[in-house]
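>>> no sequence for this one, just the structure:
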């Protein structure tokens, strides 16, 4: 039971503000993150986040999962960001991290991360982009951020909704685009294109890509890869749970075929990056 989430919204907001205010007063003892989980959205990042929290050498932000600094709150400054992390002694053998499903998609995040945290390690999760797109639609609709009652119609509107939004975000770094954040169903699944800026900014060896299907089918094996990548002790949580799955009717064959065709070249490019075909394409 998460008592923090059970509190009224106003209590949670006030608690966060007080925590950040205190954090700023003790910012000299608070580290910047040692690694980041950058997304993608609806790819199992919450499940990975919970598994990482179990590791005895890894600590999360103090108040909530995602600080959203490099995407939505960059204008708040480094002291504000540090204020979200737990205090630690200089010799403490811990790794603190931040996780945001939007970092991977935000057009300025990779450049900001590379400038402020050069050489930091990042973990990206990818999933069958067809299933990811449909899951994202159900997620946004359930939260009231999507109002189109059919996935097909939301796909039809995607290009018009996103037209000019990236250009506006680049021109005005304080601009937060609702449509870019909540209505990108195809574009968030074009993984190789989204990962390229992080590889350019941080180096290929500092970017770990995990296929969600593999994480869910062989969690111990994938978690071991994470341990090795982060250079922390070998550890296996007592259990791995899948969070935030949303049930719903299946996709129509026509929509599935259209999306599979759209993603084919993007999946091929991801395969070049991974060194093998994505698991959702490996049986073709």
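All right, it came through fine. Note that this is a predicted model, so its numbers are computed, not measured.
>>> When you work out contacts or count neighbours from here on, use the C-alpha atoms and nothing else.
Fine.
>>> Assumed residue 96 was part of a strand.
Yes. Residue 96 sits within a strand when classified using DSSP: H, G, I helix; E, B strand; the rest coil.
>>> distance of residue 185 from residue 105?
According to CA to CA, to the nearest Å, residue 185 stands 11 Å off from residue 105.
>>> Which neighbours do these two have in common?
Counting by CA atoms under 8 Å, 6 or more residues apart in numbering, residue 185 and residue 105 have no contacts in common.
>>> Give me the residues contacting the one helix or strand residue 114 maps to.
Secondary structure from DSSP states H and E places residue 114 in helix 109-116. Residues outside helix 109-116 that contact it (CA under 8 Å, 6+ apart) are 70, 71, 103, 104, 120, 197, 198, 201, 202.
>>> got TSV for these, with secondary structure, distance to residue 25 and neighbour count too?
Conversion of the contacts of helix 109-116 to TSV gives the following (DSSP: H, G, I helix; E, B strand; the rest coil; distance: CA to CA, whole Å; neighbours: other CA atoms under 10 Å):
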residue	secondary structure	distance to residue 25	neighbour count
70	coil	22	22
71	coil	24	24
103	coil	27	25
104	coil	31	26
120	coil	25	17
197	helix	34	18
198	helix	32	23
201	helix	31	19
202	helix	31	22
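>>> putting a second one here so we can go through both:
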């Protein structure tokens, strides 16, 4: 029994720190009459268990490390509750720079740090939510599946880069990603780029309104080398900026560069996707905007789409009425004819030549691309299967992209005028024969002015000019063929 008690005491002593062990030895010596140097006495003499004070003292000495660890854990958790202001300009730059894996550029002094270079950028699987939403809106029918876009395809070009090209790609991406105003973009876009990279932004689709621009937009955002904007038609540059100099507030510039043009996603893709936007009324502000836009973004490519002027005027009128906007013409009560509205528009907003000439005067030939397009059964050059493929390939070649992707067909969007029976509003418009003949005369004269400009500025040769004119003549003659006999006989006019 005494041996068991001694063993128990020895086990307890062995588990104590050295200081406590010495104290316990002295206590045992005093109780048993032995000396510190006689182990036989400690083993043979029964001993009392430690007092409560001794027990408490030894436990505190053992608990000091767990207590420190517990306090450290509490501080870490508490730090996560501190609100972070990530929407400030400096924080945004730091966030973007970390995303692209480059050295910090223009960070606040308190936040400057070396960010490790990331050799590979991993994008989320599937299209981003904003792109997915836009693609859903591009479907001809709501029952159609949402198109699938390979969002990581453009990054594969990075695998072919040499070490020097990789460094160029990193430097260019870092410089552009640090920008939040136009002056910074002008400076950053002067840097050398690696193969497969695009300047930011790369191009605009500027109009004309109701000229298949939505179909073109929907086709392009499905291309793996295109970076979709967060807003298709912001019109910020003409709505919040003024002439001269395209002057905008710092807040407007930051909103446009960072948010509307989707800078973060473009930087994440290492600028291997062409950023753009599609404000279709930019073309109408040619008198001042064309020159100022080129001065602000001298690298920018511009795409203009044109449609049969009569169809464009009718479609624009239908669009305004459908959105509750007051008409710019007077229509008699209970009268279905829109002749006066279309006639006025053909002499103003649907008269292409004066606006196009301003863009031709300011933008170099290799930075301005003009399409003959429409959006329904005639579809002029863009809806005839072979011509459509050639036009789309020419467009993507102009934009320096893979010409075969995503397809050789243009999606059909905004086709309200095609739905319903023959009497559905917007599918057919009733005009008198003499009204159509007069509208065709106005449209033909303005188209001749346009075709002459195409030849003068080397956008079309003689054959191409003749084909351009003939495409719209076919549309006009088709509508005249729908008229009944007599000068005032009714005609059913369908937009192209």
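Thanks, I have it. Treat the numbers as computed from the prediction; the structure is a model and nothing was measured.
>>> Please state their TM-score.
The TM-score (TM-score structural alignment, normalised by the length of structure 1) is 0.74; 238 aligned residues with a CA RMSD of 2.9 Å.
>>> rewinding a little: neighbour count winner among residue 185 and residue 105 of structure 1?
residue 105 (26 against 23; other CA atoms under 10 Å).
>>> Provide the secondary structure category for that one.
Relying on three-state DSSP, one would call residue 105 of structure 1 coil.
>>> likewise residue 210 of structure 1?
Under three-state DSSP, residue 210 of structure 1 comes out as strand.
>>> Can you verify my assumption that it contacts residue 126?
Yes. Using CA atoms under 8 Å, residue 210 of structure 1 is in contact with residue 126, at 6.3 Å.
>>> higher neighbour count, those two?
Between residue 210 of structure 1 and residue 126, counted using other CA under 10 Å, residue 126 has the larger neighbour count: 25 against 20.
>>> Which residue in structure 2 aligns with the more buried one?
The equivalent of residue 126 of structure 1 in structure 2 is residue 306 (alignment by TM-score structural alignment).
>>> Tell me the spacing between residue 80 of structure 1 and residue 232 of structure 1.
Distance from residue 80 of structure 1 to residue 232 of structure 1, by CA to CA: 27 Å.
>>> Could you do residue 53 of structure 1 as well?
Applying CA to CA to residue 53 of structure 1 and residue 232 of structure 1 gives a distance of 13 Å.
>>> same thing with residue 214 of structure 1?
In terms of CA to CA, residue 214 of structure 1 sits 21 Å off from residue 232 of structure 1.
>>> How about residue 161 of structure 1?
Residue 161 of structure 1 is 43 Å from residue 232 of structure 1, by CA to CA.
>>> Longest helix in structure 2, please.
helix 52-79 (DSSP state H).
>>> so it corresponds to what in structure 1?
Counting by TM-score structural alignment, helix 52-79 of structure 2 has no counterpart in structure 1.
>>> One more: stretch 91-101 of structure 2?
By TM-score structural alignment, stretch 91-101 of structure 2 lines up with nothing in structure 1.
>>> Helices of the stretch 1-150 of structure 1, residue ranges please.
Here the stretch 1-150 of structure 1 has its helices, by DSSP state H, counting those that start in this stretch, at 3-6, 9-25, 45-53, 78-82, 109-116, 129-142.
>>> Mind reading off the mean deviation between the fourth one and structure 2?
Helix 78-82 of structure 1, aligned to structure 2 and superposed, deviates on average by 1.9 Å (mean CA distance after the TM-score superposition for structure 1).
>>> so that helix matches what in structure 2?
Helix 78-82 of structure 1 maps onto residues 253-257 of structure 2, going by TM-score structural alignment.
>>> what's the matching stretch in contact with?
179, 180, 181, 182, 236, 263.
>>> what helix or strand is residue 276 of structure 1 on?
Per DSSP H and E: nothing holds residue 276 of structure 1, as it lies in no helix or strand.
>>> Neighbours of it, how many?
12.
>>> Next up, the contacts around it.
So residue 276 of structure 1 contacts nothing (CA under 8 Å, 6+ apart).
>>> Tell me how far it lies from residue 211 of structure 1.
11 Å.
>>> got it, and residue 32 of structure 1?
Distance from residue 32 of structure 1 to residue 211 of structure 1, by CA to CA: 27 Å.
>>> How about residue 117 of structure 1?
25 Å.
>>> again, but for residue 171 of structure 1
For residue 171 of structure 1 relative to residue 211 of structure 1 (CA to CA), the value is 33 Å.
>>> which of the two has more neighbours?
More crowded of residue 171 of structure 1 and residue 211, by other CA under 10 Å: residue 211, with 19 against 10.
>>> Name the nearest residue to that one, sequence neighbours excluded.
In this structure, residue 211 of structure 1 finds its nearest non-sequential neighbour in residue 126, 5.0 Å apart by CA to CA, 6 or more residues apart in numbering.
>>> Distance-wise, check residue 39 of structure 2 relative to residue 315 of structure 2.
109 Å.
>>> Compare these two (neighbour count), which wins?
A direct count of neighbours by other CA under 10 Å for residue 39 of structure 2 and residue 315 places residue 315 higher, at 23 against 10.
>>> Map that one onto structure 1.
Checking TM-score structural alignment: residue 315 of structure 2 goes with residue 135.
>>> Residue 41 is in contact with its match, correct?
No. Residue 135 of structure 1 is beyond contact range of residue 41, at 9.4 Å (criterion: CA under 8 Å).
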